[in-house]
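Colleague: Return atomic coordinates for the entry below.
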Amino acid sequence: MSEVIKLKTRDAIDSNYKWNVDKMYKDSEQWEEDFSILKSKAPEMQRFSGKLGTAEDLLSFLESNVEIERLLDKLLVYAHLRGDEDTGNAKFQVLKNKIDAYGAEVSSFTAFFIPELLLLPEGAVDQSISKLPALKLYEFYLSDIISQKNHTLNAEGEKLLASVSDCLNAPGNIFGMLTNADMTFPCIKDEKGNEIELTEGNYSNFIKSKERRVRKDAFETLFSTYKGFSNTLTASLTSSIKNFIFYAKTRNYSSALESSLKPNNIPVEVYQNVVHTINNNLSSLHKYVSLKKKLLGLDEIHMYDLYVPIVEAEQDHIEYQDAVKIALNGIKPLGEEYLNIFKEGINEGWVDVFQNKGKRSGAYSWGCYDSMPYVLLNYNYELNDVSTLAHEMGHSIHSYYARKTQPYIYSGYELFCAEVASITNECLLIDYLIKNETDKKKRLFLINQQLEGIRTTVFRQCMFAEFEKITHEKIEQGIPLSPEDLCAIYHDLNVKYFGEEMVVDEGIDMEWSRIPHFYNDFYVYQYTTGFAAANSFSKMIVEEGESAVERYIGFLKSGGSDYPINILKKAGVDMSSPKPLEDTIKRFDELLGMLEKEI
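Modeller: Alright, predicted model coming up:
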């Protein structure tokens, strides 16, 4: 009888492979001391209400607020990291719950700030900055708030909008409960003929199955189940869209799209440019579909054939130390300073490497101004884990540079920039692996892996973005959308994106109903822009060397000190133009050419 291999407990993991969270607080008692300080200081912030008119009081509020926010961040990060390393540890779950609950209270103590700042006479803030040079540090932060004056309600209105936030979020919560908790799927037969209950979790494996019957059964079973709930799912999605439109109108925006983009000073034209540029280059995706059909030896290519690998390559077992070396070789073009920071992170305890019993799944980068930029992994010795390490360290080194260079208020960065550093590392790594792989099968596997990355992150996410644009515009025009309407819109988009050779199966018409990102309006296009910006950076870094690296490090150091479009533009990537997206399509075409040549 074979031995059952069990996950190690947290205590059994070598400390060399665990993050050094003790550097923040040596124990829970020390954390509790800081929590007591926060609880005593945070309520005192209310003393500034009605007193923002003088330069001295405004500065005092801002400096006190930074002190409170930094302390809150540190307490929050520690509690969550400890909670995630072992979700079964009740002590740390208590810490998480305490700080999460108090965090909301802290926000209420300073809720007066923005409405009162906007009530000050025009030019009053500029006068305060001129009078008190120490306020100069906060100039961009304050001007950004003031720029939103036309979209900010009075204190009573803001309080009312905050009080209905739970109601406005209800459609997304209903969607989550329905699809995660209440919906179940029938069984299908796997490759060996075993009856297996289909789940959202194992669907991703079945849809990649080498046996066509299995992936077809999984596809049809999944989407026929969703179709059985089409009326409920339509009601939840259209209600979410209506809520977002209500929010946009209440804040005096001309459209829901503008209300999503304008707070970060991103022109609506950027979104439209993404959709337009990808639409103009769909012939590249059509070529990929045609080539995939040929390489898989199919008479017809269906939607359920999209995820099956063109090439099966034997997966190498990669020890973690070797993964670090491979990642370092991949990102070598970023220069000695960047590589040394990466090594420092590995050696100083940024990374929590291996799975253990109770550890949160997945991977992330997280930290705060007063901590290391920690990385959670669940390393499993595969090439994909090497890519995940490079990706998450890209986030962490972005945070490292921003926190070292910027004051606290500008040390974060917006979502529009957030994925750029991580994907730049991935692009450099895959380029290195493709160039240095001598085994033909493995090289083909790597080429196909990057093609799939661009297909799913650039083309597919743009199709989602176009679906959002169409549905929001129709509802804004007062046109109701039925399940049949949503399915027809989604079907037509699939026909357009995948081209004539693709058989667009009826099941795919329901795919809109299982995309959780649609409940976070106009979010997904940033995957497309993030990949395009990262591809541009990696290309410049490889081709231009030191000068491009210097501009790129400048981008990392900028944090949130300017608007995302401006930060990227200064570093040499203009996301208001189609060029970054066009360059990404060129890379896609290059990879297609490599694939055709190698086969």
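Colleague: use CA for all of it now, contacts and neighbours both
Modeller: Will do.
Colleague: A strand includes residue 188, no?
Modeller: Yes - counting by DSSP: H, G, I helix; E, B strand; the rest coil, residue 188 falls inside a strand.
Colleague: I figured residue 381 hits residue 319, correct?
Modeller: Yes - between residue 381 and residue 319 a contact is recorded at 5.7 Å, counting by C-alpha atoms under 8 Å.
Colleague: Can you pick out the residue with more neighbours from these two?
Modeller: Legend: neighbour count by other C-alpha atoms under 10 Å for residue 381 and residue 319, higher for residue 381 (17 against 13).
Colleague: out of everything not next to it in sequence, what's closest to the more buried one?
Modeller: residue 318 (4.7 Å; C-alpha to C-alpha, 6 or more residues apart in numbering).
Colleague: Now the second one, please; I'll put the structures next to each other:
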Amino acid sequence: MSKELKDRNSISDQYKWNLDHIYADDNSFEIELQKVLQKIEAIKNYKNDFCEDGEKLYNALNEIIKVEEKTSRLYAYAHMKYDQNTKNEKYQNYKNKAMTAYNNLNNSTSFMLPAIIELGEEKLKEYIKENEELSFYEHFFDNIMRQKDHYLSADEEKILALAGEVTQSSENIFSMLNNADLEFPLIEDENGEEIRLTHGRYIDLLKNEDREVRKEAFNGMHGEYEKLDNTFAAVLDSSVKGDIFYARARKYESSLEASLDDDNISVDVYDNLINSISDNLAPLHEYMELKKEMLELDELHIYDTYTPLIKEIDLKFEYEESKDIIKKALQPLGEDYVSIVDKAFNSGWIDVYENKGKRSGAYSSGCYGVHPFILMNYTKDISNLFTLIHEMGHALHSYYTNKNQPYIYSKYKIFVAEVASTLNENLLVDYMLNNAESREEKLYLLNYFLEGFRGTVYRQTMFAEFEKLIHQEVEKGAGLTSQSMQQKYNNLNKKYFGDQLAIDKKLDYEWARIPHFYYNFYVYKYATGYSAATALAEKIKNEGGEAAERYLDFLRAGGSDYPLNILKNAGVNMEKPLVIENAVDKFSRYLKKLKDLI
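Modeller: You can find the predicted model right below:
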């Protein structure tokens, strides 16, 4: 591991995504931006006769959708160029301009939804009967009318649209602080050599066999957030107030209800997750106790929990090796799926390695009409193999949706997005366990699965509960302070981990470094998605090709129906606690397998 990160131009092109597939060059982006801004301005001309008859409604909607598609392409190019190096001012500017275009579009189309609502369901049915082409927008209309009590007048919608740049600033400020401004300290590795602590290296360092390295990495990471805790608290407080502002403006009972209603999901689904997991913490406590025993520790700290229990096995994977494993693991999904994965690996879809200034973490992104893209910060640790197959799940979901749905229905909801990614992880676990060559390797993989479950279900549910608590506090009229969030976070760690974990003071600052807290009740979808993915993976394993085809139909559906309906068609009912309970049962079964092998 080198002391400092490489510059981007030092990394081979074969390990970079090719954003030229979106625009040939920056000049093409700038030319398209000006054209789109003109088209956005021209949309206002539809306002006066938008719903005058079915033909005018159809033609106006088509034009608006075309402009939105072009705007989304601008933003995709700009934000991915920016994420390559968050210190590059040119692409910071591009991203800001693309976001401004989005806000201008929201402003120009603010008349649209109130006009459709005012037209009413009966008149819409009449228009569709007279103009069959309008039936194309039937689900779109249904979703609008479902939420009609939460839309405002055209002038009020315009004000909300204008507020967009202000309410989005919290996430942007956090991103700049977290990715560009924070510099983590140099720490000593197990050989006494200094290395730079980074977001990308952090988890690898927590898996180091040397406990002092783990401890120093943990303290070094959270120490930087502790130094700026009041700033991070103010930024998160601003973000939460933005969520509440929109919820109250749209006449929802709470920001949680407002967020979930976009997916047509009730608050009961969210509460069911927290309650079901809260009632099933015993397996997690049992697992933590086992870790403490196997690591021969008097006290188990959070920086110990990432350490592999089986030290004799050092599972590292070169990137090329990971590609091969992933293609084999995904064979149950069929030849077509695997062929697309192979294309993704070899056609400029993936930005593989960390470089100076690059955005931390991993994601799949893109735009309609162009293949998806994947951002990685790949290291050879097994976690990156799982991250890669996870993001590939998102990418293939987008690919199948875009190939089978028009743009208006290409945006599948986040609620179902995590199903595609975590199902891939389930298949990878099964493949690697079936092909493990030794008892030690099986032990390692079982432990890895349990760790993944802990992070995806238990940890994200804890995050979901924290997010609910901080929104409720602000809704009651209080402001968020670092002290109040430290206390809430401390209480939740004690609840979820029990007496098995010693809570370090610096762990109380972990909330400050979680970007998903700026995504308005996003994190619960990891846990619900994992539970649904577990059920679907079991169906594919037990039923074979027929279940796999139903799953591909799930990927193809995109946003053409409501998320819960799409999942039901695939064979999973997320309104019942049984799905979550079955996922916890799998955790318990794998924990028993681990104990039996020990």
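Colleague: What would you report as the TM-score here?
Modeller: Superposed pair, TM-score by TM-score structural alignment, normalised by the length of structure 2: 0.87. Supporting alignment: 596 aligned residues with a C-alpha RMSD of 3.7 Å.
Colleague: in structure 1, which spans are strands?
Modeller: 187-189, 195-197, 301-302, 351-354, 364-366, 374-379, 502-503 (DSSP state E).
Colleague: what's the mean gap between the fourth one and the aligned bit of structure 2?
Modeller: Spelled out, that is strand 351-354 of structure 1. Its matched residues in structure 2 lie on average 5.1 Å from strand 351-354 of structure 1 after superposition (mean C-alpha distance after the TM-score superposition for structure 1).
Colleague: re the thing from before, got the strands of structure 1 as a markdown table, with mean neighbour count and distance to residue 54 of structure 1 columns?
Modeller: Converted to a markdown table, the strands of structure 1 look like this (neighbours: other C-alpha atoms under 10 Å; distance: least, C-alpha to C-alpha, whole Å):
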| stretch | mean neighbour count | distance to residue 54 of structure 1 |
| --- | --- | --- |
| strand 187-189 | 16 | 68 |
| strand 195-197 | 13 | 66 |
| strand 301-302 | 18 | 67 |
| strand 351-354 | 23 | 46 |
| strand 364-366 | 19 | 37 |
| strand 374-379 | 23 | 40 |
| strand 502-503 | 18 | 66 |
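Colleague: Residue 387 of structure 1: which of those strands is closest?
Modeller: Of all the strands of structure 1, the one in closest proximity to residue 387 of structure 1, counting by C-alpha to C-alpha, is strand 374-379 (10.8 Å).
Colleague: Hmm, residue 323 and residue 428 of structure 2 touching each other?
Modeller: No - between residue 428 of structure 2 and residue 323 there is no contact under C-alpha under 8 Å: 11.9 Å.
Colleague: coming back round to it: now do the same contact list for the residue nearest to residue 381 of structure 1.
Modeller: Neighbour list for residue 318 of structure 1: 381-383 [criterion: C-alpha atoms under 8 Å, 6 or more residues apart in numbering].
Colleague: again, only using 10 Å
Modeller: For residue 318 of structure 1, the contact set (C-alpha atoms under 10 Å, 6 or more residues apart in numbering) comprises 324, 326, 379-383, 385-386.
Colleague: Please apply the same query to residue 523 of structure 2.
Modeller: With C-alpha under 10 Å, 6+ apart, residue 523 of structure 2 has these contacts: 414-415, 418, 456-457, 459-465, 467, 516-517.
Colleague: who's more crowded, residue 428 and residue 323 of structure 2?
Modeller: Relative neighbour count places residue 428 above the other of residue 428 of structure 2 and residue 323, with 23 against 17, counting by other C-alpha under 10 Å.
Colleague: out of the strands of structure 1, nearest to residue 133 of structure 1?
Modeller: strand 364-366 (33.3 Å).
Colleague: one step back: can you tell me which of the contacts of residue 523 of structure 2 are in helices?
Modeller: 414-415, 418, 459-465, 467 (DSSP state H).
Colleague: among those residues, which ones are buried?
Modeller: Buried by 16 or more other C-alpha atoms under 10 Å: 415, 418, 459-465, 467, out of these.
Colleague: Among those residues, find me the one that's closest to residue 166 of structure 2.
Modeller: residue 467 (21.2 Å).
Colleague: Contact partners for that closest one?
Modeller: Contacts of residue 467 of structure 2 (C-alpha under 10 Å, 6+ apart): 240, 256, 461, 511, 516-518, 520-524.
Colleague: Only the buried subset of those, as a ChimeraX command please.
Modeller: Those of the contacts of residue 467 of structure 2 that count as buried under 16+ other C-alpha under 10 Å are selected in ChimeraX with:
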select :240,256,461,511,517,518,520,521,522,523,524
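Colleague: Tabulate the contacts of residue 467 of structure 2 (TSV), appending distance to residue 274 of structure 2.
Modeller: Output for these, formatted as TSV (distance: C-alpha to C-alpha, whole Å):
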residue	distance to residue 274 of structure 2
240	20
256	13
461	6
511	18
516	17
517	17
518	20
520	17
521	13
522	14
523	12
524	9
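Colleague: Closest one to residue 309 of structure 2 out of the contacts of residue 467 of structure 2, please.
Modeller: Closest to residue 309 of structure 2, out of all of the contacts of residue 467 of structure 2 and judged by C-alpha to C-alpha, is residue 461, at 24.3 Å.
Colleague: what sits against the closest one?
Modeller: 270, 273-278, 454-455, 467, 496, 523-528.
Colleague: quick one: contacts for the residue lying closest to residue 372 of structure 2 once chain neighbours are set aside?
Modeller: Spatially, and ignoring its direct neighbours in sequence, residue 372 of structure 2 is nearest to residue 366 (4.8 Å; C-alpha to C-alpha, 6+ apart). Contact analysis of residue 366 of structure 2 by C-alpha under 10 Å, 6+ apart lists 19, 22, 72-73, 75-77, 79-80, 349, 372-374, 395, 398-399.
Colleague: related to what we said a few turns ago, tell me the one of the buried ones among the ones in helices among the contacts of residue 523 of structure 2 nearest residue 548 of structure 2?
Modeller: residue 418 (17.1 Å).
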